[in-house]
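A.B. asks: what follows is a predicted protein model with its sequence.
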Amino acid sequence: MIYRKLHKDQHCEARTGQIHLPHGNVDTPVFMPVGTNASVKAVRLEDLFSMGVQLILGNTYHLYLRPGMDVIQKFGGLHGFNNWNGNILTDSGGYQVFSLAPFRKVTNEGVEFRSHIDGSKHFLTPEKVVGIQEILNSDIQMVLDVCTEPGISHKSAREALEITTSWALRAKNSWETTTETYQGKLFGIVQGNFYEDLRARSAEELSALDLPGYAIGGLSVGEPFDQFQHYLAFTAPLLPGGKPRYLMGVGTPEYILEAIEHGIDMFDCVFPTRVARNGTLFTDHGRLVLKNQRYEYDTRPVSEHSPTAAYSRSYLRHLFKAGEMLGPMLASLHNLWFLKKLVEDSRRAIHENRFLEFKRSFLDLYSMGIPD
């Protein structure tokens, strides 16, 4: 058992806990910075470690294609390659195959695709993806799954679900034969598109595999927020309560708080660093767009407690206007700090049985907009 629940809020499903992993314990709820190519864009890993980040992401698809497994194996895994001493979760690459590959063909055996880098042909099976993530020495590895876009038919969603379930079983069988020196944990991914019966079936079939943890896939993919809320509230209770629960691709305060309320422990997204590189920063009063002229003479920091507190909004705006790389670096660090603080404040509120009150007051302030 890798998960220990510490406390559940008396008024909702929000909970705190710890995930026990090879590179240390992870306090939950937790937001995980995304380091797709073994690097969190524009942020030094040592700065994240100093900030107390315990878990980051890498991506199997990208790392498999570049630099390649022979390079990473030379370093004994991803930790040695990028010199990160904390935990690493690696996505299976399924989403990238379906979103980036110019050609792909799914069969019961696996998925054939062409690299978006050089057009070379590749074939991934559930077993191969487990083996790749063993070479990466992932602390948490994800099963290969079939991602589906909103709006597909029930029949197409069911067929994708059936392949996902069969692949998860094959991944489990392969993972159980990995070397004794590899201690990483395997998580399954619930699919089913926007069909309740398929979501319930996926959760039931994957739960029967008794994997160390479970993720919810196929949400936050462009659907309206009320639809996201509905399917999150429907799916979350179907996951085993004694295992970590991971909602994939969620990275804004509204979505994170909604997930926490429904008992989700883990979330990740590229959004916080992506918008930071364009000069948008999270604040208690909403998103601050540094390029706006109103900040040209603004002597205040974005936040007095941020790692960027030494710099004024005016100076940060200048960095972006001048095209200085320091601007995206500082903005990215700030946004990751902001979300880390948000989940820490959420943990504290859960322990005090006041999460719903905290969520409501946070979102009320967040929706007000940046004051003059």
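C.D. replies: Done, it's in. Numbering: from 1, shown residues only.
A.B. asks: C-alpha only now, for contacts and for neighbours.
C.D. replies: Will do.
A.B. asks: find the centremost residue of this structure, please.
C.D. replies: D268 (2.0 Å; CA atoms, centre = their mean).
A.B. asks: ok, that one touching M248?
C.D. replies: Yes - under the criterion of CA atoms under 8 Å, D268 makes contact with M248 at 6.0 Å.
A.B. asks: about what we covered before: quick check: the residue nearest to the centre of the chain vs H116, distance?
C.D. replies: Using CA to CA, to the nearest Å, D268 is found at 23 Å from H116.
A.B. asks: for my notes, confirm E112 occurs in a helix.
C.D. replies: No - looking at E112 with DSSP: H, G, I helix; E, B strand; the rest coil, it is strand, so not inside a helix.
A.B. asks: list the contacts of Y195.
C.D. replies: Each residue near Y195 by CA atoms under 8 Å, 6 or more residues apart in numbering is listed here: H154.
A.B. asks: repeat the analysis, applying 7 Å as the threshold.
C.D. replies: Residues near Y195 by CA atoms under 7 Å, 6 or more residues apart in numbering: none.
A.B. asks: one more to weigh against that first structure:
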Amino acid sequence: MFTFQLQHTDPKSAARAGRIETAHGEIQTPIFMPVGTLGTVKGVHQRELESDIRAQIILGNTYHLYLRPGLEILENAGGLHGFNGWKRPMLTDSGGYQVYSLSAQRKIDEEGVTFRSHIDGSSHTFTPERAIDIQRIIGADIIMAFDECPPYPCDYEYAKNSMELTHRWLDRCVKRMAETGGKYGYEQTLFPIVQGSTYPDLRRKSAETIAAAGQPGNAIGGLSVGEPAEAMYETTDQVCHILPKDKPRYLMGVGTPENILECIALGVDMFDCVLPTRNARHGMLYTSEGIINIKNAKWKDDFSPVDASNPCYASQQYSKAYLRHLMHTKELLGPQIASLHNLSFYLWLVGEARQHIIDGDFASWKEEMVKRVQRRL
């Protein structure tokens, strides 16, 4: 089962609050989805994801899970839900972006993509049909259509050809979905992906094509790959005006707290990004008052909580001085605390956005919050 109910809209922006229902539970939007590329959100227990971070949905990655642990193990476990013990909704990327990142080791043609494993150099081929079959075995509630993510910048002709290939691949993904069923007794839902780089006419055509595909939800890809933030916002705004209002919109791989707030205001419902955990491992903490580099000397004798306003246990239990000590001594607990904190902040941020949409004052709250989250403390 997959349904989306639009519950509230902001009177002064395109921000929306909604509710997605999947076979593994409910998702309240707007939502941020922690990234669990290899079947785990790095350094975070499933219990912490539920109780401290309050994640409602997490991501897995088709490319990485296909290589390790492999499809046989995943299928024997009953899919990724059975393998990693996460009982709530999951989404999987099709692997298109990861194959894109292997640009020196891949070959793209009409049939699909042939690439070499980053692990052992072995050769593999992903077709649209194969990407669907793999995601059927992984068992995520929401699976992504196989696409090509063009580099930025790229010339118009490349972007156009890439977009048209993505559209032809989408037809094959839809057909394969109809030919197959979920392996574990519940429905899986396909999201197509809008491409077209930052060329307005290509993005318009792609958004119209994806909307016409009639799938239960839609994604916006090919952004947050190096383009200026303003280009991201302009493209997102354009696409959101075309994609159906009665279906969730997922902006892939975005981004910073201010990116998320601005794109919620443009009508996006779902986000994912590796930034909160990746930056946490390097000592960058996101808070409601700004950004902290916990490795800086100014925190060495600051015994106040990491962030007293963050509802996460780790943010309130440990001091800035203690976390700085852990990071400098390379204790494993340091990146764990920082990851818990950052993910909790991201979920808190989208939760606050949702509440302000419901209350009708999102636009003014967002303007003030964007200023705050950009500050360097």
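C.D. replies: In hand now; what should we look at? Please read all numbers here as calculations on a predicted model, not as lab measurements.
A.B. asks: what's the local residue count around the residue lying closest to V43 of the first structure once chain neighbours are set aside?
C.D. replies: Leaving aside its sequence neighbours, V43 of the first structure sits nearest to M329 (CA to CA, 6 or more residues apart in numbering; 5.8 Å). Per other CA atoms under 10 Å, the neighbour tally for M329 of the first structure reads 17.
A.B. asks: M329 of the first structure -> the second structure?
C.D. replies: Under the alignment (TM-score structural alignment), M329 of the first structure maps onto Q336 of the second structure.
A.B. asks: what's the mean deviation for the helix or strand hosting its match versus the first structure?
C.D. replies: Per DSSP states H and E, Q336 of the second structure falls inside helix 333-359. Helix 333-359 of the second structure, aligned to the first structure and superposed, deviates on average by 0.4 Å (mean CA distance after the TM-score superposition for the first structure).
A.B. asks: how far does that helix sit from its chain's centre?
C.D. replies: 14 Å (CA atoms, centre = their mean, to the nearest Å).
A.B. asks: repeat for stretch 47-56 of the first structure
C.D. replies: The chain centre lies 15 Å from the centre of stretch 47-56 of the first structure; the measure is CA atoms, centre = their mean.
A.B. asks: and the contacts of that stretch?
C.D. replies: Contacts of stretch 47-56 of the first structure (CA under 7 Å, 6+ apart): V26, M32, P33, V34, G35, G86, N87, I88, L89.
A.B. asks: between these, which is nearest R300 of the first structure?
C.D. replies: P33 (26.7 Å; CA to CA).
A.B. asks: contacts only, for that closest one.
C.D. replies: Residues counted as contacts of P33 of the first structure (CA under 7 Å, 6+ apart) are V40, I56, L57, D268.
A.B. asks: can you flag the buried ones in the residues you listed?
C.D. replies: Among the contacts of P33 of the first structure, those buried by neighbour count (16 or more other CA atoms under 10 Å) are V40, I56, L57, D268.
A.B. asks: can you report how many residues neighbour P307 of the first structure?
C.D. replies: By the criterion of other CA under 10 Å, P307 of the first structure has 18 neighbours.
A.B. asks: residues contacting it?
C.D. replies: Neighbour list for P307 of the first structure: H334 [criterion: CA under 7 Å, 6+ apart].
A.B. asks: check which helix or strand the equivalent of S202 of the first structure over in the second structure maps to.
C.D. replies: Counting by TM-score structural alignment, S202 of the first structure lines up with S206 in the second structure. Assigned by DSSP H and E, S206 of the second structure belongs to helix 200-212.
A.B. asks: on average, how far is that helix from the matching bit in the first structure?
C.D. replies: Following the fit onto the first structure, the mean deviation recorded for helix 200-212 of the second structure is 0.9 Å by mean CA distance after the TM-score superposition for the first structure.
A.B. asks: mind listing what's buried in stretch 208-222 of the second structure?
C.D. replies: Counting neighbours by 16+ other CA under 10 Å, stretch 208-222 of the second structure gives E208, T209, I210, A211, A213, P216, G217, N218, A219, I220, G221, G222 as buried.
A.B. asks: show residues contacting it.
C.D. replies: 149-150, 189-195, 197, 242-244, 247-252.
A.B. asks: now the buried members of these.
C.D. replies: Buried by 16+ other CA under 10 Å: 149-150, 189-195, 197, 242-244, 247-252, out of the contacts of stretch 208-222 of the second structure.
A.B. asks: would you say G58 of the first structure is within a strand?
C.D. replies: Yes - inclusion of G58 of the first structure in a strand is indicated when three-state DSSP is applied.
A.B. asks: now it: how far from G35 of the first structure?
C.D. replies: From G58 of the first structure to G35 of the first structure the distance is 5 Å (CA to CA).
A.B. asks: looking at these two, which one has more neighbours?
C.D. replies: Per other CA under 10 Å, whichever of G58 of the first structure and G35 has more neighbours is G58, with 26 against 20.
A.B. asks: can you name the residues that contact the alignment partner in the second structure of that one?
C.D. replies: Alignment note: G58 of the first structure maps to G60 in the second structure; criterion TM-score structural alignment. Residues near G60 of the second structure by CA under 7 Å, 6+ apart: V35, G36, T37, L38, G39, L91, T92, D93.
A.B. asks: what about those, which are in strands?
C.D. replies: The members of the contacts of G60 of the second structure that map onto strands under DSSP state E are L91, T92, D93.
A.B. asks: so who does E324 of the first structure touch?
C.D. replies: Taking CA under 7 Å, 6+ apart as the definition, E324 of the first structure has no contacts.
A.B. asks: would you agree it falls within a helix?
C.D. replies: No - counting by three-state DSSP, E324 of the first structure is not found in a helix; it is coil.
A.B. asks: give the aligned equivalent of E176 of the first structure in the second structure.
C.D. replies: In the second structure, the residue paired with E176 of the first structure is A178, using TM-score structural alignment.
A.B. asks: circling back: and the contacts of P33 of the first structure as a markdown table, adding distance to G110 of the first structure?
C.D. replies: Listed next are the contacts of P33 of the first structure as a markdown table, based on distance: CA to CA, whole Å:
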| residue | distance to G110 of the first structure |
| --- | --- |
| V40 | 29 |
| I56 | 27 |
| L57 | 23 |
| D268 | 26 |
